[in-house]
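Participant: Starting from these lines, generate the structure:
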Amino acid sequence: MEAPKGGVFFSARELHNLIPFHLTLRAAIELNVFDIIAGAPLTAAEIAAQIPTGNPNASASLDRILRTLAAYGILTVSFSSSSPPAYGLADEFQCLVSSEKSSSVISRAANVLGHALSPGFDSFCEMKHAVLEENTVPFVRAFGVTPYEYFSERPELTKNFNESMANNSKFYIAVVLKTYRGFDGVTELLDVGGGNGTLVGEVIKAYPNIRGLNFDLPFIIDSAPAIPGVEHIAGDMFESIPNAETLMMKV
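Facilitator: Purely as a prediction, here's the structure:
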């Protein structure tokens, strides 16, 4: 059998590494690595010292994670003849720093972690059955319930999902509001499936004359923060939607 050419071989290897890389990134987020190195480059030992662990070999294991992320250009590496390599966060990936430390609203760590969490991963593993079997929903096949039912019983996953959606909403609506004039003259705006109310809240900031209504499932509304000018309403959009002058839905 003829050996594959170099380009083909490395392309195949890259496909093989997609899942390990994603899960390595997830581990770094869960270990708070990006927040720890946000100020200045640190060695694996210096980073491990800020992670609550009793593992004496933590820095060696962490270094493998850091080297993988550096190979993908997410981390920078500086070498010194007198000390171990120091890892920093590449400029284009500053968005991975948590919202408490970063002003970025484009793609914070919650967005990445949200896709790497077990429910999403396990449901993707069932994707082929949506082709093979009639009326098959991969998530339901994996867990026996809809995503909304699953998340309603898991507050931490709901919190992460809402943060992810809120971060996206802030970025997109900031771009929309620069040119879109469709909110001119609107006096009441209902966001259907509005999550924690971030999207309609951003519109109300730009148009304080509008009465904002945020409509979503009860378990989401229960944890929604108070937002000036926005009233939270609990319900199921597949059953009924509150009457309002103007409706908005972001997909």
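Participant: contacts and neighbour counts: CA atoms only from here.
Facilitator: Noted.
Participant: how many neighbours does Ala38 have?
Facilitator: Ala38 is flanked by 18 other residues according to other Cα atoms under 10 Å.
Participant: thinking in terms of the whole chain, how far from its middle is stretch 21-35?
Facilitator: Taking Cα atoms, centre = their mean, to the nearest Å, one finds the center of stretch 21-35 at 12 Å from the center of the full chain.
Participant: Apologies, that question was intended for stretch 226-237.
Facilitator: How far stretch 226-237 lies from its chain's middle: 22 Å, per Cα atoms, centre = their mean.
Participant: With stretch 126-138 instead?
Facilitator: Taking Cα atoms, centre = their mean, one finds the center of stretch 126-138 at 25 Å from the center of the full chain.
Participant: Spatially central residue in the chain, please.
Facilitator: Asn111 (1.0 Å; Cα atoms, centre = their mean).
Participant: Am I right that that residue is in contact with Ser164?
Facilitator: Yes. Shown here, Asn111 and Ser164 form a contact pair, counting by Cα atoms under 8 Å, at 4.6 Å.
Participant: Pull the distance from the helix or strand in which the residue nearest to the centre of the chain is found to the chain's centre.
Facilitator: Assigned by DSSP states H and E, Asn111 falls within helix 109-116. Centre-to-centre, helix 109-116 and its host chain are 3 Å apart (Cα atoms, centre = their mean).
Participant: again, but for stretch 17-36
Facilitator: 13 Å.
Participant: Going by residue numbers, what spans are strands in this structure?
Facilitator: With DSSP state E as the criterion, the chain has strands at 42-43, 75-80, 83-89, 188-192, 211-216, 230-234, 246-248.
Participant: now, of those strands, which is deepest in the fold?
Facilitator: Most buried of the strands of the chain by mean neighbour count (mean count of other Cα atoms under 10 Å) is strand 211-216; its value is a mean of 24.
Participant: quick one more, to check against the first:
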Amino acid sequence: LVSGETIDELLEAQTHIWNNTFHIFKSMALKCAVQLGIPNAVNSHGKAMTLSELVAALPVHPTKTHHFYRLMRLLVHMGSFTLEKSADQEGYLLTPASRLLLKNNPLNTSSYVFFVLDQVLLGTFNCMSNWFQKDEPNPFVTVFGEPVWEYASDEARVNNLFNGAMSNDSSLIGKAVVVKCKEVFQGLNSLVDVAGGTGNMAKAISDAFPNLKCTVLDLPHVVADLEGNKNLNFLAGDMFKAVPPADAILLKWILHDWPDEECVKILKNCKEAIRKNGNEQQT
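Facilitator: Just a heads-up that it's a prediction; the model follows:
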């Protein structure tokens, strides 16, 4: 029987399930905001922007105004925007989070949003239960039959999304590293960013330390046509085969993608790269 005490517990349990079931609404609302250009519109307005002004500035059909209001309520609740209220009206303003979604922001993270919430990646989450029943490395292989990097090498759209996402993340983290971890790079003459993508992380480091020679190692289709500068260069290669010699090795967002056995291979190659550079005592 359901008593007064147990009904509260049951309702709380149902709320927990619903919260987690519908949490994807927040992710998709964020993606929708970027697709519609809401952050850029509010930023261009220069002051608190009313709902009607926002609808008029965006490709939103007038019949969807009420639904758009609900979208903005959710985005405000999420902290993506704030709502400024006055005596006669209310308008939307940017927050630090939505400023990271502006097109003209060098630390823009929109590509990361688009990659993670793309239909290709979302499709893999729908197959997690199938993956647990098979001897396959990850759900992406279960769905597409190959790792994401091999898939991306043949699919230009996915490759661009992936590189853009990693570039977005590296731009911000690169700035943080050179501000908060300067001492790590003191005394180094060379550094290899293993699987460093389009090089934003290495570029932030090379800009901050002009006497430090930085090399970005990644697969051929990733570094093709990328140009370096006086202390930054790109090298096509495979981290499972070899890592070029250097004083230090940078691994960012790499090891979590691979099983322990593969991680050991990568780390051994990194150790060998430092040893060959004459810094065996630092390995």
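Participant: Overlay them and tell me the TM-score.
Facilitator: Superposed pair, TM-score by TM-score structural alignment, normalised by the length of the first structure: 0.81. Supporting alignment: 245 aligned residues with a Cα RMSD of 2.9 Å.
Participant: rewinding a little: the helix holding Asn111 of the first structure packs against which elements?
Facilitator: The elements that helix 109-116 of the first structure packs onto, with contact taken as 3 or more Cα pairs under 8 Å, 6 or more residues apart in numbering; DSSP states H and E, are helix 18-30, helix 155-179.
Participant: now these in TSV, with mean neighbour count and distance to Pro52 of the first structure?
Facilitator: Listed next are these as TSV, based on neighbours: other Cα atoms under 10 Å; distance: least, Cα to Cα, whole Å:
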stretch	mean neighbour count	distance to Pro52 of the first structure
helix 18-30	16	12
helix 155-179	16	20
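Participant: if we compare these, which one ends up closest to Ile204 of the first structure?
Facilitator: Ranking those by distance to Ile204 of the first structure, with Cα to Cα as the measure, places helix 155-179 first at 11.0 Å.
Participant: Report the angle between that closest one and helix 109-116.
Facilitator: Note on geometry: by axes from the mean of the first three to the mean of the last three Cα atoms, to 10 degrees, helix 155-179 of the first structure and helix 109-116 are set 120 degrees apart in direction.
Participant: Which strands or helices does helix 155-179 of the first structure pack on?
Facilitator: helix 109-116, helix 147-152, helix 198-206.
Participant: Take these and write them to a markdown table, including distance to Pro138 of the first structure.
Facilitator: As requested, those are exported to a markdown table (distance: least, Cα to Cα, whole Å):
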| stretch | distance to Pro138 of the first structure |
| --- | --- |
| helix 109-116 | 15 |
| helix 147-152 | 10 |
| helix 198-206 | 28 |
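Participant: Tell me which of those helices lies nearest to Leu132 of the first structure.
Facilitator: Closest approach to Leu132 of the first structure among these is made by helix 147-152 (21.0 Å; Cα to Cα).
Participant: Mean distance between that closest one and the second structure after superposition?
Facilitator: Superposing on the second structure and averaging over aligned pairs (mean Cα distance after the TM-score superposition for the first structure), helix 147-152 of the first structure comes out at 1.8 Å.
Participant: So for that helix, what gets flagged as buried?
Facilitator: Of the residues in helix 147-152 of the first structure, 150-151 count as buried by neighbour count, 16 or more other Cα atoms under 10 Å.
Participant: Quick one: the strands of the first structure as TSV, columns for distance to Lys128 of the first structure too.
Facilitator: Formatted as TSV, the strands of the first structure follow (distance: least, Cα to Cα, whole Å):
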stretch	distance to Lys128 of the first structure
strand 42-43	43
strand 75-80	34
strand 83-89	37
strand 188-192	31
strand 211-216	30
strand 230-234	35
strand 246-248	33
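Participant: Out of the ones you listed, flag the one nearest Ser152 of the first structure.
Facilitator: Of all these, strand 211-216 comes closest under Cα to Cα, at 12.1 Å.
Participant: tell me, that closest one lands on which residues of the second structure?
Facilitator: Under TM-score structural alignment, the match for strand 211-216 of the first structure in the second structure covers residues 213-218.
Participant: Let me see the ranges of the helices in the stretch 1-150 of the first structure.
Facilitator: 6-16, 18-30, 33-36, 44-48, 58-71, 109-116, 118-124, 129-132, 138-143, 147-152 (DSSP state H, counting those that start in this stretch).
Participant: Please identify the residue in the first structure that aligns with Phe25 of the second structure.
Facilitator: So, by TM-score structural alignment, Phe25 of the second structure is matched to Pro20.
Participant: Distance check, that match against Ala116 of the first structure.
Facilitator: Distance, Pro20 of the first structure to Ala116 of the first structure, by Cα to Cα, to the nearest Å: 11 Å.
Participant: Arg181 of the first structure too?
Facilitator: As judged by Cα to Cα, Arg181 of the first structure and Ala116 of the first structure stand 37 Å apart.
Participant: Same question for Glu202 of the first structure.
Facilitator: Counting by Cα to Cα - Glu202 of the first structure and Ala116 of the first structure are separated by 28 Å.
Participant: same thing with Phe151 of the first structure?
Facilitator: Phe151 of the first structure is 15 Å from Ala116 of the first structure, by Cα to Cα.
Participant: Same check on Ala27 of the first structure?
Facilitator: Ala27 of the first structure is 10 Å from Ala116 of the first structure, by Cα to Cα.
Participant: which one of the helices and strands packed on helix 155-179 of the first structure lies closest to Cys95 of the first structure?
Facilitator: Nearest of those (Cα to Cα): helix 109-116, 7.1 Å.
Participant: how much does the closest one stray from the second structure?
Facilitator: On superposition with the second structure, the mean distance recorded for helix 109-116 of the first structure (mean Cα distance after the TM-score superposition for the first structure) is 2.5 Å.
Participant: could I get the helices and strands packed on helix 109-116 of the first structure as CSV with distance to Ala142 of the first structure?
Facilitator: Below are these laid out as CSV (distance: least, Cα to Cα, whole Å):
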stretch, distance to Ala142 of the first structure
helix 18-30, 19
helix 155-179, 17
